[in-house]
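J.: just the structure for this:
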Amino acid sequence: MATSSSNQITIILFCLLSTIIFNSSSLLMCNSMIIHCDEKDENTLLKFKHEVTDPSGVLSSWSSDEEKDCCQWRGVHCDNITHRVTELHLPCDTIQSDEILDKDDEKPHCLTGEFDMSSLFDLEFLSYLDLSNNDFKTIKYDFNSIHNNKTCNDSSNIHYLDLAYNYHLFSDYNNMLHQISHLLSSLQFLDLSGIDFYKETDWLQSLISLSSLSELHLDDCSLKDINPSLQYANLTSLKVLSLSSNDFSSILPSWLFNHSHISYIDLSENYLHGQLPQTLPKFHQSIESLCLYDNDLEGPIPDWLGQLDQLKALYLCYNNFDGQISTILKNLPSLLIELLLHSNFLTGTVSQKNFHLFSKLKNLGLGSEYLVFDFDTKWIPSFQLQILVLENFGPKFPSWIYTQSSLELLSILNSRASFEPLEKFWKFAAQLEVLVLQNNSINSDISNVLLDSKVVIMQLNNFSGSVPQVSPKVTHLELSYNNLSDISPFLCQKMKGKRNLETLFISDNALSGEIPNCLMNWTSLLQVDLRNNNLTGKIPHSIGSLSRLIFLSLEKNKLFEEIPLSLKDCKNLQYLILGGNAFSGTIPSWINQRIKILQLGSNQFSGNIPIEVCQFFSLKILDLSNNKLSGSIPNCLHNMTSMISPYASMDVLKILIPTKYSKRGFSFVYFRVVTKYMVLDFVHPICLVDLSSNDLSGTIPSELFMLTGLRSLNLSHNQLMGSISQHFSNLTLLESLDLSNNLFSGQIPQSMSGMSFLGALNLSCNNFEGKIPMGTQLESFTNLSYVGNSKLCGPPLTKLCPQDEKLPNEKQKREEEDDDDDSSEVRS
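T.: Model prediction:
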C-alpha cells in the first residue's frame, strides 16, 4: 500500500543518509586516531559466530586474526566515541524465489542453527538488533541468568528488535512474549512476524508493559485471542500495529479504538466479524491507514470515517459491508490516496460525481454484484491511479480507464463488459506491470496476443486458440480455466532476450497433443501446472533442463510411458503431481529427497513401493493409489518426519508471485486430495497417505503408527492381513480411515473409540469379528462402515452379540415381575 511503501522509502533514505553521515564522520576520525572496539564486545561477537551456522559466509569478516577492527565487521555498528557495539544488522537477503515456499523450507543461504541469545546481552550498549528472515531453528535463553547478570539493567537499552520470519524460532516456548517484554522494557520497535506463537494465550497482556513501544508487528503468528472484551490496552506510545494473517475470530476489540496516537492499523486476513463501532474512535485525529480487508465484518460503514482528517489509506475489501455507495463516498475524507471497497455488498449507483473531490487517489477498488456503474464516456478523472480493481461492472467498459497513463496494476473481476475493441485493450494492457482478468465475459481467440506485463493472471475468461506468446518481461503467467487448445507454439516460440518466466499455470483448459521437446528454452521456470487437459504422449526429455523447477503438476491428462530419467536433474523439485494419467514402469527411486507432495495415483505403476520413500523427510502427501503395486508396505515410514509433528498439516504451502503489490509476495496454491470420500482442495494441505487399490500384501507395519500428524489414511482394496494394532489410537489427529476390502481379521480394538477427530471410517469387507467397541466416536458411524464382516456384531449392526442376547430376556423378566407387583397392588 502507498502508506507502507512511503514509510519504507523513508526508512531506506534515512538509513542511506545515516550511513553516509556515519562513514563521513568515521573517515574524519580515522585521520586522527585508530578505532578499536571493546575487547569484551569482540569476544561476544565471536562467540555468537561460533554458535551459529553460516553457509554463505555472511560473518566471514568476523575474525580476530584480521586487521579489521570489529567495528568494521559486516553488520556491526559502533558508537563513534566509545567504540562500543550499538547495532547488529544481520537480516538475510531478500527471499530467493527458487528456495522458499513454506514454513518448513530451509533457507540455505541464511544464518541458521541455534544460538544463545542471552550472550548477546553481554553487548551492554546494544540498542538495535535485526536478525530477520534468517533460519534459526532454536534460540537458547536463560532468563534467570540474564536477570542475575550485573548488566541486566543495561539490556533494556535494546530499542529495536527484529526477528521476523525466522519461522522456527520460539515455537517450543511458552510465555516467550512475556519474557521478552519483561526483559526489554524499553523496546520501541518489535517485529516477530512469521514466528508461530500458537502457545501464547495471553500475548496482549504480555506486551502491555512495553510503554515505550511505537511499532508492533506480529503478522502471520498463529495468534488466536485478540482480547475483544478488553476496553483499554496501555500501549500509550503505539503508532503502528500490524496483526495481519492471524487466526482472530472474534468481534473487533474495543481497546483498538481507544488509542489516541495510533496512525497505522492492519488486522487484515483474519476471521474478525461483527460491525465497526458507530461512535467516533479516539484515534480519529491520528489514524492514517486502516486495513481491515479479508475478514467477515458486516453492517454499515460508519459516518465517522469522514472525520478522520489524516486518513490516507482505507482497506475494507473482501468483507460483508453493506449500504449505499454514494453515502459512503460522500462521507470519506478527500485526502484519501488508497481506497479499496470491492468485494462487499454495497448498493446503489457509482459515477464520476462521486469522485470529484478525490484528486489524490492512487489506489482504487470498487464493485459488488449490487452496484451499478454509470460513468460518462467522456469523463477524465482528476486523479492518476497506480492500482485499479473493478468488479461486477458492465455492459459498457469504463472508457476513463484508458486515461490512466500511470496505471501499473489493473484487476477486472466478474465483469459483464465486452472489452471491445480488444486491440485497444491489449495495447493499453502492455503498459501494466500486473494484469488480472478473472471470470469475465471475454470470448476471444488470443493466439496472436503478445503479453508484456510482468504478472499476468487471466482465469475463467473463455479465451480460446493457442497459448499467447510472452515477452521476456513476463515472470508469472496464469491462464487456467479457459478454452485454450495448443501449447506447442508457446513453448517453442523464438524470443529476443533472456526468458524470465518463473510460473506457468495453464490447468483446466483444452490443451491437446504432445508436450513439445522445447522445455530447454524455459530454464527460468519454477512452477508448471498443466493439470486437467488432454495432453498425450510422454514427458519430454527436455524436462531435465528445468533445474530450478520446484512445482510440477501434469495431473489428469493422457500421458503415458515411464517417468523420464532426466527429471532427476530437477534437483529442486518439491511437488510432483502426476496422478490420473497412464504412466507405467516402477516408481523411481531417484526422486528428490526434499519432496513434499508426491501424487502418482491412478496410473499403471507396478513393482514394489521403493524403500527410498522413507528418505522423504519433508513429505506431507503420499498418494500411490490405484496402481499395480505389490509387495509389502515399507517398515520405515516413520522416517517421514514431517508427518510426525501434530502441527504438520498447518503449514501453508505458498507459491511466490514476484510483484510488489502482493502484501508479502505470495499466492496460494490449492492441492487436490481425496479424503472422507470427497475430492477437496486445501490451502493448508493435510498430511495424507493413500496406498489404496493396489495389490499390497502383508501386515500394516507398526512404524506407520508413529506418523502422529496423519489426517487421512487409506489402505483399502489391497490384500493386507493381520489384526488392527492397539497402536492405531496413536493417530489421534486422524480424520479419515479406510481399511475396507482387505483380509484383516481379529477384533476392532477398544482404543479406537478414543479417536475423537475421526469423521470417516470404512472397515467393511474384511474378516473382523467380535463386538464393535462401545464409544461415542465409533457408535456414530452407520452400518455401512462395518458391512461385509460376517462375524462382527453389535450396534450399529442389527446382529446381536452372544453376550447381549440374554439382556432382552432378563429385561422382559423384570418387566413381567413389575407387572405382577402392579396387579397385586390393584387387587389389594
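
J.: only C-alpha atoms for contact and neighbour calcs from this point on.
T.: Noted.

J.: so Phe425, which state does it fall into?
T.: Secondary structure, DSSP: H, G, I helix; E, B strand; the rest coil: Phe425 is helix.

J.: once you drop chain neighbours, what's closest to it?
T.: Among residues not flanking Phe425 along the chain, Phe419 sits closest, at 6.9 Å (CA to CA, 6 or more residues apart in numbering).

J.: on the three-state scheme, the one you found is what?
T.: Going by three-state DSSP: Phe419 is coil.

J.: how close does it sit to Ala429?
T.: 12 Å (CA to CA, to the nearest Å).

J.: rewinding a little: now do the residue nearest to Phe425: how many residues are near it, please.
T.: 21 (other CA atoms under 10 Å).

J.: how about Val389?
T.: Count around Val389 with other CA under 10 Å applied: 18.

J.: check the one 10 residues further on too.
T.: Here the count is done by other CA under 10 Å, and Ser399 has 14 residues near it.

J.: what do you get for the one 4 residues further on?
T.: By the measure other CA under 10 Å, the count of residues near Thr403 is 15.

J.: double-check Ser415 against Ser441; I have them as touching.
T.: Yes: between Ser415 and Ser441 there is a contact under CA atoms under 8 Å: 6.6 Å.

J.: who has more neighbours, those two?
T.: With neighbours defined as other CA under 10 Å, Ser415 and Ser441 compare such that Ser415 has more, 23 against 20.

J.: ok, for that one, nearest residue in space, not its chain neighbours?
T.: Asn392 (4.4 Å).

J.: now do the contacts for the one you found.
T.: Taking CA atoms under 8 Å, 6 or more residues apart in numbering as the criterion, Asn392 is in contact with 367-369, 371, 413-416.

J.: most neighbours of all the residues you listed, which one?
T.: Taking other CA under 10 Å to define a neighbour, the member of the contacts of Asn392 with the most is Gly367, carrying 28 neighbours.

J.: how much space between it and Asn295?
T.: Distance from Gly367 to Asn295, by CA to CA: 17 Å.

J.: Leu619 too?
T.: Leu619 sits 32 Å away from Asn295, going by CA to CA.

J.: another sequence for comparison is provided below:
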Amino acid sequence: MMTILTSQMSLFLLLLLFITTFHKTMCSNHTVVQCNEKDRETLLTFKHGINDSLGRISTWSTKNDCCAWEGVLCDNITNRVTKVDLNSNYLEGEMNLCILELEFLSYLDLSDNKFDVIRIPSIQHNITHSSKLVHLNLSSFNFDNTLHMDNLHWLSPFSTLKYLRLSGIDLHEETNWLQAVNTLPSLLELRLKSCNLNNFPSVEYLNLSSLVTLSLSRNNFTSYIPDGFFNLTKNLTYLYLRGSNIYDIPSSLLNLQKLRCLDLSQNYFMISSSIEYLNLSSLVTLSLSGNNFTSHIPDGFFNLTKDLTYLDLHESNIHGEIPSSLLNLQNLRHLYLSYNQLQGLIPNGIGQLPNIQYLDLSENELQGSIPTTLGNLSSLNWLFIGSNNFSGEISNLTFFKLSSLDSLDLSNSSFVFQFDLDWVPPFQLTYLSLENTNQGPNFPSWIYTQKSLQLLDLSSSGISLVDRNKFSSLIERIPNEIYLSNNSIAEDISNLTLNCSTLLLDHNNFTGGLPNISPMSNRIDLSYNSFSGSIPHSWKNLSELEVLNLWSNRLSGEVLTHLSASKRLLFMNLGENEFFGTIPISLSQNLQVVILRANQFEGTIPQQLFNLSYLFHLDLANNKLSGSLPHCVYNLTQMDTDHMDSWYVTTVVLFTKGQDYVYYVSPNRRTIDLSVNNLFGEVPLELFRLIQVQTLNLSHNNLTGRIPKTIGGMTNMESLDLSNNKFFGEIPQSMALLNFLGVLNLSCNNFDGKIPIGTQLQSFNASSYIGNPKLCGAPLNNCTTKEENPKTAKPSTENEDDDSIKESLYLGMGVGFAAGFWGICGSLFFIRKWRHACFRFIDRVGDKLYVTLIVKLNSFRRN
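T.: Purely as a prediction, here's the structure:
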C-alpha cells in the first residue's frame, strides 16, 4: 500500500512539475517585451514624413512593440533595433535620415521606394564613432535623379560601413565625393550608379584599400580618369563604369591585380595601341560594349589576360578584322562582338577555343564562308552569326560536333543550305532564326526533329510546301514564339490548338477556319491570308491578348463579342473582312489602335469609344454605322497632347489621300476615319478640339452643320476630307492657319461664300471644292464683281455714304435759305411800317450809289 501511495505521490509531483514548467514556457512565449523607448521614438519620427498609401508599414503603431513592426528586427537579448529593411514598399514623401541615430543599427535598406526628398539632420552630433552600421542602401526607385543630396559629409561617423549603395540619387553638387567616401576605412562595396556625378576629384592622398566592388555607372563625368585613380585600392575585384562618359583608361588600371570583372561599356574612349603593354592577369570579365571606338582592335588587345572568360564588345563601332590574338583566350566562354563594323573572315583558329559557349558575331560585315573548324566547338551553346555578308554552303558537317547547341541565328544571310533530307542534328534547339534566308520551297525537314523549340523564325524564307502532319505537330508544341510571315504556305490549320504566346502567320495563303489559340497568347497576326468562317469559341478566353491583326481575310460573324475578355488589348485590326454586329461598349480601356474598316458593322458608335485615353488611331470606315456622333467629352488624351506612349507599328492600307495609300500605323500619326457610313447630324465641337489629329476623314456620310472656327487650332492636320456630306455655311477663315495641310477635300457639300485667302487653301485644285454651287473664289471660278474685288467694293460703299451726306447737306441749306427768305419777305408784306422803312432804306442806298458813280465818272473824264 505504501508503495502505491509513494508511486502516486511521485506521479503527482511529476505532473505538478510538468504543469509548472509548461506554464512558465507558455508565459515566457507570450511575454510582451517592449523595445527600447529611444528606438521607438526615432522610428516614429522617421515614419512621420512618409506617405504610406498602400499601408505597408501600418503596423508601426504605439499599440505594438516596435520589434514586431514590419521590416524591423531587434536583438533577442538587448531588444535594440539592429535591422530596418523597407525596400520596394512604394513608400513616398520624406526619407528622414534621423533613422541612422539608432545606436545598434547595423543594416538599413530603404531602396526602390518613391521618396521625393531626403532630410539629413545633424546626425554627426547624435552618432558615436562606435556606430554598428555595416550595410546602407538608399538607392532610388527609377534612377531618375528625383532624389537630391548636397553632400556626403554625413557619412563620416560610420567607420564600420562596408556596403554603401546610393544609386539614382542626384549628387552633382558633391564635388569631392571621393574624399567623403575615403573616410570609410572598412568599405568593401560602393555603388553610385546614375548619380549625376560629373568629375573625378583629386586622388593623390586617398586610400580605399578595403574596397573590392566599385560601381559608378551611368554618370556624366565628361573627363578623363585621373592617372592615379586605380591606386585607391589594389584589392578591387569588381569595377563598373558603364555609360559614364569616360574618355580614356589610365595606366593605373594595371595595379588592380585582383580585378575579376571590369565593365567600361557605353563610354567614349578609344582602344589605344599602347594597350598591348597592359597586363590584367586576374581579369575574367570584361565589358566594353556600347562605346564608339571608330577603330580596329589592336592585335595585342587579347593579350591583356589569358584567364578572360567573358568578353563583351558589342555595339562599339569597331572596324577591321577579328585579331588573331583572340585565339589566346583559351578560357573564353562568352564572346559578344555583334553590331560592329567587323570585316574579313572568321579566323580558322576559332575552333581552338575549346571552352567557348556563347559566340555572337551577328550584325557585322564579315564575309566568306563559315570555317569548318567551327564545327569542333563541342561546348558551343549559342551561335549567332546572322546579318553578315557570308556566302558559300552550310551543310551537315558544319554542325557535326555541336551537340550542346541550344540557340542558332543564321538570319539575313545568303548561305546555300545543303542539308540531307534525312539528317537528324546532334542537338535540340530552343531558339532558331532563319529569317530572310533561302530555305524553300520545302519546309526544312531537319527542323521537324527539334522537340524543344520555344522560338522559331522562318519569316521571308520562300517556303510554300510543308509536310502537313509534321508541320502541325511542330507548331502545336512551340510554347513561345512562331514567326512564319511572308511565305506562301497554303494549309488548313483550323483543327490545331496553338499554345504559343506570339503567333505571326501573316502574308501567307492559309485557308479554312482560324485555329484555336491558347489563353496565354499575347500577340496574334494572321493578316493577309484566306482564313474564313467565324471566330472560334476558344478565343473568348484570350485574357492576355495585346495585339490582334486579322486584316484582309474572309472572316465573318460577330467578332467583337468574342473579345470582351481581352482587357489588355492594345492593337485591334479587323479590317477588310465580313464581320457584322454592333460595336460593344465593353472594349478594352487600353486600346491604342482600333481598325474595323470595310466590314458590315452597324448601329451607332458608342460613346465609350471616344473615352479611350490611349487611342491614337481610329478607323471605322466602310461599314453600315448610323446615327449621330456622340455629344460627350472626348477623352482621347493621346489625340490632344504631345505625349505618346506606344511601341506597336504595322502597315495597313488606308483611303486617306484621295487614293488607296499604304502607310505605317504608328504613334507618330493620329488618325480618325469614319468615312463611308450612314452617320448624320452635326459634328460635335469636341472632335475639332483634338489638336494633335493629323488625318480626319468624315466623307461620304450625311453629316450637316457648319465647320467651327476651332478647326484652326488643329495645326497638325495634314489630311482633311469632309466631302460628300451636307455641310453648309462659309469656310472659316481660321482654316488658313492649317499650314501642314497636304490633302483637302470639301467637295459635294453646301458651302457658300468666298474661299478664305491662305497659302494652303489656294494651293489645292478646284476638285477640292467642286459640288458647292454657292462657293466661289480661287481656285474656283470668279465670284460676282461685288464679291470678287473686296478692295473695290469697300471704296464703293464709302462713296455711297459720302453722297448721302452731301444730299443731306444740300437739303439742309435749301430749307434754311427758303425759311430765311420767306421770313423776311413775309414780314415786309404783312407789316406796313417795316415795308415803308425798307423802301426808304433802298432809296437812300440807291441815291448814294448814283452820286458816287457820277463823281467817279467826272473825275475819270477830267483825267
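
J.: Glu703 of the first structure should be in a strand, yeah?
T.: No: Glu703 of the first structure: not assigned to a strand; according to three-state DSSP it is helix.

J.: how about the secondary structure of the closest residue to it other than its chain neighbours?
T.: Nearest in space to Glu703 of the first structure, with sequence neighbours left out and distances taken as CA to CA, 6+ apart, is His638 at 5.4 Å. Assigned with three-state DSSP, His638 of the first structure falls in the helix class.

J.: OK, contacts around the residue nearest the centre of the second structure?
T.: Centroid-nearest residue in the second structure, with CA atoms, centre = their mean: Asp645, separated by 4.2 Å. The contact partners of Asp645 of the second structure, taken as CA under 8 Å, 6+ apart, are Pro667.

J.: right, and the helix or strand after the one helix or strand Glu800 of the second structure maps to?
T.: Taking DSSP states H and E as the criterion, the element that holds Glu800 of the second structure is helix 790-830. Where DSSP H and E defines the elements, the next helix or strand beyond helix 790-830 of the second structure is helix 832-862.

J.: now for that next one, which elements pack on it?
T.: helix 790-830 (3 or more CA pairs under 8 Å, 6 or more residues apart in numbering; DSSP states H and E).

J.: so how far is the helix it packs on from its chain's centroid?
T.: Relative to its parent chain, helix 790-830 of the second structure has a centroid offset of 77 Å by CA atoms, centre = their mean, to the nearest Å.

J.: other SSEs contacting it?
T.: Using 3+ CA pairs under 8 Å, 6+ apart, helix 790-830 of the second structure sits against helix 785-788, helix 832-862.

J.: please redo it, this time with the cut-off set to 7 Å
T.: Judged by 3 or more CA pairs under 7 Å, 6 or more residues apart in numbering; DSSP states H and E, helix 790-830 of the second structure is in contact with helix 832-862.

J.: the helix it packs on to helix 790-830, inter-axis angle?
T.: Relative orientation of helix 832-862 of the second structure versus helix 790-830 (axes from the mean of the first three to the mean of the last three CA atoms, to 10 degrees): 100 degrees.

J.: and helix 832-862 of the second structure, how far out from the chain middle?
T.: How far helix 832-862 of the second structure lies from its chain's middle: 111 Å, per CA atoms, centre = their mean.

J.: now do stretch 587-600 of the second structure
T.: 21 Å.

J.: likewise for stretch 412-430 of the first structure?
T.: Computed by CA atoms, centre = their mean, the separation of stretch 412-430 of the first structure from the middle of its chain amounts to 31 Å.

J.: go on, stretch 264-274 of the first structure?
T.: Mean-position distance between stretch 264-274 of the first structure and its chain equals 17 Å (CA atoms, centre = their mean).

J.: first vs last residue of it, how far apart are they?
T.: Stretch 264-274 of the first structure has an end-to-end distance of 21 Å (criterion: CA to CA).

J.: burial count for Arg689 of the second structure?
T.: Around Arg689 of the second structure there are 18 residues (other CA under 10 Å).

J.: before we move on, what SS does the residue nearest to Gly299 of the first structure when sequence neighbours are not counted have?
T.: Nearest residue to Gly299 of the first structure, sequence neighbours excluded (CA to CA, 6+ apart): Phe321, at 5.0 Å. Following three-state DSSP, Phe321 of the first structure is assigned to strand.

J.: list the contacts of Phe321 of the first structure.
T.: Neighbouring residues of Phe321 of the first structure by CA atoms under 7 Å, 6 or more residues apart in numbering: 297-301, 344-346.

J.: mind telling me what Ser632 of the first structure corresponds to in the second structure?
T.: The criterion is TM-score structural alignment: under it, Ser632 of the first structure has Ser628 as its aligned partner in the second structure.

J.: oh, I was asking about Pro381 of the first structure
T.: Going residue by residue (TM-score structural alignment), Pro381 of the first structure aligns to Leu377.

J.: which residues does its match contact?
T.: Residues counted as contacts of Leu377 of the second structure (CA under 7 Å, 6+ apart) are 351, 354, 401-402.

J.: circling back: ok, the residue nearest to Glu703 of the first structure touching Gly709?
T.: No: between His638 of the first structure and Gly709 there is no contact under CA atoms under 7 Å: 11.0 Å.
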